[in-house]
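J.: Dropping the sequence and predicted coords here.
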Amino acid sequence: MSAGADRWPVGAGLRLSLTTLTVLPLRAGRVDRRTAALAMAWAPAVGLALGAVLAATAWGLTELGLAPLPSAAVLVALAASLTRGLHLDGLADTFDALGSYTTADRALAIMKSPEAGPLGVSAIAAVLLVDAAALSALVARHDWLVIAAGYAVGRLGITLCCARRIPAARPDGLGALVSGSVPAAACAAWALALVGLGAVASQLSGAAGPDWPGAHWVRAGSAVLLGCAVALLLVRHCVRRFGGVTGDVLGAGCELATAVALLALSAA
């Protein structure tokens, strides 16, 4: 490996992001804090690729004559399959721990348990219901590109959970490897880029929407702002409750940001 590649392992970071956040069987290569930081910074791009697959699937199902709601159900199931259900598992574990109302150490032990409690299961059900409802509206309007943008915004939730000054709740695991590793400038750059992407996607979708000036930008900006806000609120609560973030918290941030972003984008 060259000295330049060692200083800035962009390719290794992208491979690690893909193999961590999707089912793609790629060799992760080197795994250290610098590579992990790049992997988390790449998360929105991986989300965009995932969203593109889902958008293409939605278009195909519509062409086959499937109604919007069944199409949305297929998309929700496909999204879970393409991510190995990893983020949904993190959502359930995080909510079980948050709802335990016990000490931080005991809550972290609950989070690490392979069992899912009633609060965790309820959190998964609620998020999937919101996803399905929002996707149904987007499919009905043929907002294919907007679907892709929504999943990119959702993965920005992962990047935000790894922003600088956010500590890890444990000394080991994924949270310890990536916590506090992504510069705030990278988070801000992705947020601005996704506002532009969402606005352009909304304009190019060809679907009927608000006809007042700037409506597409407001729609996209609201999705990014609300998606980021819910992820950061979760992180703040977890830092106060557990002392930091874990890999499960990253998954929970992703799922909550995705649901909120899709809901905002589905607003007429």
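T.: Received the coordinates, thanks.

J.: alpha carbons only for contacts and neighbour counts from here, please
T.: Will do.

J.: all helices of the protein, in order?
T.: Taking DSSP state H to define them, one finds helices in the chain at 3-7, 10-21, 33-41, 43-63, 68-82, 86-98, 104-112, 118-140, 144-161, 173-178, 184-204, 215-242, 247-266.

J.: measure the nearest residue to Pro68 once chain neighbours are set aside to Asp143 for me?
T.: Among residues not flanking Pro68 along the chain, Ser136 sits closest, at 4.9 Å (Cα to Cα, 6 or more residues apart in numbering). Distance, Ser136 to Asp143, by Cα to Cα, to the nearest Å: 10 Å.

J.: put this beside the first:
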Amino acid sequence: MSSDAQTARPSGLIAELRLLLMAVQYFTRVPMPAWVGHSAEHLSGTARYFPAVGILIGAIGALVLWLTSLVLPGPLPVILSTAFTVFITGAFHEDGLADTFDGLGGGATRERALEIMKDSRLGTFGTAALVLTLLIKIAALSAMPVTIAIGVLIAGHAFSRACAVTLLFASNYVGNPDQSRAKVVAQPMRPGELLFAIVIGVAPMYWCGLHALAGVVCSLIVLYLLTRWFMQRLGGFTGDTLGATQQLTEIAFHLAVLASWNST
């Protein structure tokens, strides 16, 4: 191997590590070293690492779930775990979910829906969607043994973000580029980048066993329905609808795995 190739490889690895850490910095409140940076030029390449961020968030939530289950009864460990994941992400995806339902529920036209989605105020549709989503998530995980819930939590966070990346790949961005924080990351992806994201999103399912297959199927059905809905109402996706996709496919994964586990 030439000396040029030897020097090129570390720089490539460092560049990929930087993209990963930038994705973590963008989607969580986890502090990153100053050298990571946050330029729009580099953020546009972070989408393939979204499922990896999901693994990190799911693992942190799983750790909180396991530790609290040692000393607390009932649904409290799941509630605390869910609260911690919401905190560590700054309710980023939950906010997108609420805005999506406010916009599509209250906007009769495409333009009005997009206008409502950019309003920082929380409306009836968004509040209902947010409360029901959190309740379903907590109820589903509480119905599982802790050992099962830990694996489902990590896999659900990872695969749901792979679903959001798939929407990003398959559709087009229709938000206001001057007002949207998501524009810098919602850039066109190459097929190889999508495949990379999907592989990362699927990897944690090893811990869920064959029950994960039900989760995948159900999540993909929800992804398909959401994609059609967004295309019909908006003509594409926005940053908010990506957040809604992540939340709803995560819930679909939880419920399907729970149903599969209960049927055995």
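T.: Cool, the structure landed. The shown structure was predicted, so the numbers you read here are calculated from the model rather than taken from an experiment.

J.: TM between them?
T.: With the length set by TM-score structural alignment, normalised by the length of structure 2, the two chains reach a TM-score of 0.83; 250 aligned residues with a Cα RMSD of 2.7 Å.

J.: re earlier: translate the residue nearest to Pro68 of structure 1 into the numbering of structure 2.
T.: Aligned against structure 2 by TM-score structural alignment, Ser136 of structure 1 finds its counterpart in Ser142.

J.: what's the neighbour count on the aligned partner of Arg190 of structure 2 in structure 1?
T.: Taking TM-score structural alignment for the superposition, Arg190 of structure 2 sits opposite Pro183 in structure 1. Pro183 of structure 1 sits with 16 neighbouring residues when counted by other Cα atoms under 10 Å.

J.: for Cys218 of structure 2, same thing?
T.: Applying other Cα under 10 Å, we find 21 residues neighbouring Cys218 of structure 2.

J.: so what's it up against?
T.: Remark: with contacts taken as Cα atoms under 8 Å, 6 or more residues apart in numbering, Cys218 of structure 2 is in contact with Thr249, Ala252, Phe253, Ala256.

J.: what's the closest of those to Val64 of structure 2?
T.: Nearest to Val64 of structure 2 among the contacts of Cys218 of structure 2, counting by Cα to Cα, is Phe253 at 20.3 Å.

J.: right, and the match of Ser136 of structure 1 touches Thr82 too?
T.: No. Here Ser142 of structure 2 lies out of contact with Thr82, judged by Cα atoms under 8 Å, at a distance of 11.0 Å.

J.: and those two? which has more neighbours close in?
T.: A count of neighbours by other Cα under 10 Å puts Thr82 above the other of Ser142 of structure 2 and Thr82, at 22 against 17.

J.: I'd say the residue nearest to Pro68 of structure 1 and Ser71 touch.
T.: Yes. Under the contact definition of Cα under 8 Å, Ser136 of structure 1 touches Ser71, with a separation of 7.1 Å.

J.: intersection of neighbour lists for the two?
T.: With contacts taken as Cα under 8 Å, 6+ apart, not a single residue reaches both Ser136 of structure 1 and Ser71.

J.: Aligned to Met40 of structure 1, what sits in structure 2?
T.: In structure 2, Met40 of structure 1 lands on Ala47 (TM-score structural alignment).

J.: Quick check: the gap between that match and Val199 of structure 2.
T.: Taking Cα to Cα, one finds Ala47 of structure 2 at 13 Å from Val199 of structure 2.

J.: again with Ser142 of structure 2
T.: Separation of Ser142 of structure 2 from Val199 of structure 2 (Cα to Cα) stands at 28 Å.

J.: tally of neighbours for the counterpart of Gly85 of structure 1 in structure 2?
T.: In the superposition onto structure 2, Gly85 of structure 1 corresponds to Ala91 when matched by TM-score structural alignment. Burial of Ala91 of structure 2, expressed as a neighbour count using other Cα under 10 Å, amounts to 17.

J.: gap between Ala91 of structure 2 and Gln247 of structure 2?
T.: Note on Ala91 of structure 2: its distance to Gln247 of structure 2, by Cα to Cα, is 11 Å.

J.: Next: Val71 of structure 2.
T.: From Val71 of structure 2 to Gln247 of structure 2 the distance is 29 Å (Cα to Cα).

J.: neighbour-wise, which of the two wins?
T.: Gln247 (24 against 9).

J.: Thought Phe159 was touching the more buried one, still the case?
T.: No. Gln247 of structure 2 lies out of contact with Phe159 (Cα under 8 Å); the separation is 10.8 Å.

J.: from the chain's centre, how far out does stretch 79-87 of structure 1 sit?
T.: Relative to the centre of its chain, stretch 79-87 of structure 1 is centred 11 Å away, using Cα atoms, centre = their mean, to the nearest Å.

J.: cool, and stretch 149-161 of structure 2?
T.: On Cα atoms, centre = their mean, the centre of stretch 149-161 of structure 2 falls 10 Å from that of its chain.

J.: so what corresponds to Ala229 of structure 1 in structure 2?
T.: With TM-score structural alignment as the matching criterion, the partner of Ala229 of structure 1 in structure 2 is Ile221.

J.: What is the neighbour count of its match?
T.: Other residues near Ile221 of structure 2 number 14, with proximity taken as other Cα under 10 Å.

J.: Equivalent analysis for Pro188 of structure 2, please.
T.: The burial count assigned to Pro188 of structure 2 is 15, neighbours taken as other Cα under 10 Å.
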